[in-house]
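In: structure, please.
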Amino acid sequence: MTTTQLTTTQLTTTINPAEIEAFAGRVTADTSAWMVTTMAMIGDRLGLWQVFADGAARTTAEFAGQAGISRRYAQEWLSSMASHGYLTYDPATGGFALPAAAVPVLAADSPVYFGGLHQALYGLTAVLDRITDAFRHGNGVPMSEYGDDWWEGLERFTGGAFDHLLPQQWLPAMPAVQRRLEAGAAVADVGCGRGRALIVLAQHFPQSRFTGFDIHPESIAAARQAAAEAGVSDRVVFECLDAAAGLPGTYDVITTFDVIHDAAEPDRLLRAIRAALRTDGRYVCVDINASHELPANAGPLGAYFYGISVLYCLSTSLAQHGAGLGTCGFNEHTARLMCAAAGFGEVRRTEIDNPFNIVYEVSA
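Out: You can find the predicted model right below:
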């Protein structure tokens, strides 16, 4: 009898019960984490975390009144968050509070704010049926199938890096790029999404001019509106374009932010970027901080990367009959090989310590 033919009773008697119990406990904890993330997303959607941003403790009644929600639902939500340790609870006073270290993560505009990611992950649930079908047939899910929660949440999450890291840490680590932007550069952002990166750059570098390209029409429409609202439409424009087919014009600086690993034709896209980069130009490539070797990616963050690959990165590439690199597919090892094949010069990994991303400065 093979292992696959063993009955449940026979199987459990051949394994140490303590090991089964330990693994069941781990799965229970992981399942609880999904529930906690869902509750945190509800808190973000209703603005509940912001009620606690001042650090003060509140009873259920006080919290419900300030948040404008039902007291009974407030009690259950508070209890869930306190049970997981996101909130503290004082039995003597009945007061709940958000620890100071949790405020930038859950309740404030910061580079480590997770509210946008929670919204984005919730948005992915809408495509689960399509994803499971793709498992059977090897196809993908096109971008048009993903709803507003995914796109809006993704913008909010990545916006923390653009607002708080791009001008303050990433660009100072690339002095040659920063000098060009200060003097006045022609800049293109390939896979610009809703335009947050270029809008931030335009606000910091008024002498430069910026063009964003993306294949997703809804994102381009949102980017144009955001640029108008930010008052930078005079120096930032957005075009719906498949950049792999070639970029119009040439540029001093070209950027991609978590784009190459998603691309249907990453080799062709890199060649197009190289062709559009001026002789002394710079390509700023931000992509996933992962290894080409699976054991080096072991752990919670690696599991997240591979999961988001299944739910979006891999699937949208395969939907275009693409390469399907996946979230971890444009790691440092692969990035160096592919950039060299595309005709770039030096690929320099900047001294940026970020768990999610590697920032490369690539010469023409």
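In: please make it C-alpha for all contacts and neighbour counts, starting now.
Out: Fine.
In: what segments of the stretch 251-364 of the chain are helices?
Out: According to DSSP state H, counting those that start in this stretch, the stretch 251-364 of the chain carries its helices in the segments 266-276, 300-308, 314-319, 332-341.
In: what does stretch 57-68 contact?
Out: Where contact means C-alpha atoms under 8 Å, 6 or more residues apart in numbering, the residues beyond stretch 57-68 that reach it are 46-48, 51, 70-71, 74-75, 78, 93-98.
In: to Ala183, which of the helices of the stretch 251-364 of the chain lies closest?
Out: Closest approach to Ala183 among the helices of the stretch 251-364 of the chain is made by helix 266-276 (19.9 Å; C-alpha to C-alpha).
In: and for comparison, fold this next one:
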Amino acid sequence: MATLATSPLNETKLNAFMNQAVMDMGAAMHATLVLVGDKLGLYKAMAGAGPLTPEQLAAKTGTRERYVREWLNANAASGYLTYDAATKTYTLPPEQAFALAKDDSPAFLPGAFQIISAMMRDAPTIIDAFRTGRGVGWHEHDPELFQGTERFFRPNYAANLISQWIPALTGIEDKLKSGIRVADVGCGHGSSTILMAKAYPNSTFFGFDYHPASIEWAQKAAKEAGVGDRITFHTATAKTYPGKDYDLVTFFDCLHDMGDPVGASAHVLSSLAPGGSWMIVEPFAGDNVEDNLNPVGRVFYSASTMLCTPASCSQEVGLALGAQAGEARLREVVTEGGFGTFRRAAQTPFNLVFEARA
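Out: Just a heads-up that it's a prediction; the model follows:
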């Protein structure tokens, strides 16, 4: 086995790696500051406000100037803000404001940093899982994860679900407009369910998730959105959710988290009405590891290590598909569950959207 004593070092490669590591250190540390800026409303206060001094931003947000000044400098060093040395002012460019201060933007980012924060807090639990092999259920994670996941995924769903993904399914859009029964499985805080209920008032929606706290949140969110009368939320798993004759069943970014996705597939098939469709939204991934060795794959493999794989291992079967399972592996799972048709219906840089039919 090669050791440091016998393996010559390429100084150029070492320096390149060290530069990369320093970039990663800064990114990891700055992730906490994004969360601080989000929770204190600092980005929102800067959006559209033009150049601001630390004193002005502190006054606008009810915070202390010295802390704000250091936060501003870190953001400027990270390229999140611009700094004018002549006036000693800081500006949030419109592009950054679109991603950091606008909750309904399709590029909204703070939810992702909430997820990162939760992953950091959960590191001791995951380290133990590495040693013991035990799973870590979704419900066992830091609560920041649940809200962060909803805030991170909702903008992408809002941008694509109604305009692109549903129209790509076989005849489903017209059925939704006329009125059908829809089951949204693994609904979490209910963002996807609520978006569909708003867009298709003639249809009836049922949201299912095994996590009681998420179901409680979803019920409140649906009521606040004015669609509580068209959505029924229940605590149930993907293999036990009740009801039959659904014309559409949806799984948003959750099939790979399940311990027994084949069993879930079989249950979906048994719950569909004749001619119904199962829409499966999954993280974008190629079929081979080498296809996913890129920035998006880096994010998804990291999340999968901390969240998705442990979740599956905590359940029966524990197939542990992982967030980068890829289309071929997902096809195997779906067809093993009894479906005869499986096709890629749509895609974005972050998602693959599949349709399965009997």
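In: quick one: TM-score?
Out: Here the superposed chains carry a TM-score of 0.95, computed using TM-score structural alignment, normalised by the length of structure 2; 356 aligned residues with a C-alpha RMSD of 1.6 Å.
In: between the contacts of stretch 57-68 of structure 1, which has the most around it?
Out: With neighbours taken as other C-alpha atoms under 10 Å, the top of those is Leu98, carrying 26 neighbours.
In: give the burial count for the aligned partner of Asp30 of structure 1 in structure 2, as a bare number.
Out: Residue-level alignment of Asp30 of structure 1 against structure 2, with TM-score structural alignment as criterion, gives Asp24. Using other C-alpha under 10 Å as the criterion, Asp24 of structure 2 is surrounded by 12 other residues.
In: check Met35 of structure 1 too.
Out: Here the count is done by other C-alpha under 10 Å, and Met35 of structure 1 has 13 residues near it.
In: rewinding a little: take the contacts of stretch 57-68 of structure 1 and keep only those in helices.
Out: In helices, defined here by DSSP state H, the members of the contacts of stretch 57-68 of structure 1 are Leu46, Leu48, Val51, Arg71, Ala74, Gln75, Leu78.
In: coming back round to it: buried residues, the helix or strand harbouring the match of Asp30 of structure 1. List them.
Out: For Asp24 of structure 2, the enclosing helix or strand under DSSP states H and E is helix 11-40. Buried residues in helix 11-40 of structure 2, defined by neighbour count with 16 or more other C-alpha atoms under 10 Å: His30, Ala31, Leu33, Val34, Leu35, Val36, Gly37, Asp38.
In: and the contacts of stretch 57-68 of structure 1, which two are furthest apart?
Out: Going by C-alpha to C-alpha, the pair spanning the contacts of stretch 57-68 of structure 1 furthest: Leu46 and Thr93, at 25.0 Å.
In: coming back round to it: Asp242 of structure 1: which of the ones in helices among the contacts of stretch 57-68 of structure 1 is nearest?
Out: Each of those was checked against Asp242 of structure 1 using C-alpha to C-alpha; the closest is Leu46, at 37.1 Å.
In: aligned partner of that closest one in structure 2?
Out: Leu46 of structure 1 maps onto Leu40 in structure 2, with residues paired by TM-score structural alignment.
In: distance of the residue nearest to Tyr43 of structure 2 when sequence neighbours are not counted from Phe113 of structure 2?
Out: For Tyr43 of structure 2, ignoring the flanking residues on the chain, the nearest one in space by C-alpha to C-alpha, 6 or more residues apart in numbering is Ala101 at 5.4 Å. Distance check for Ala101 of structure 2 against Phe113 of structure 2: by C-alpha to C-alpha, to the nearest Å, it reads 13 Å.
In: endpoints of stretch 346-358 of structure 2, how far apart?
Out: Span of stretch 346-358 of structure 2 from end to end, C-alpha to C-alpha: 19 Å.
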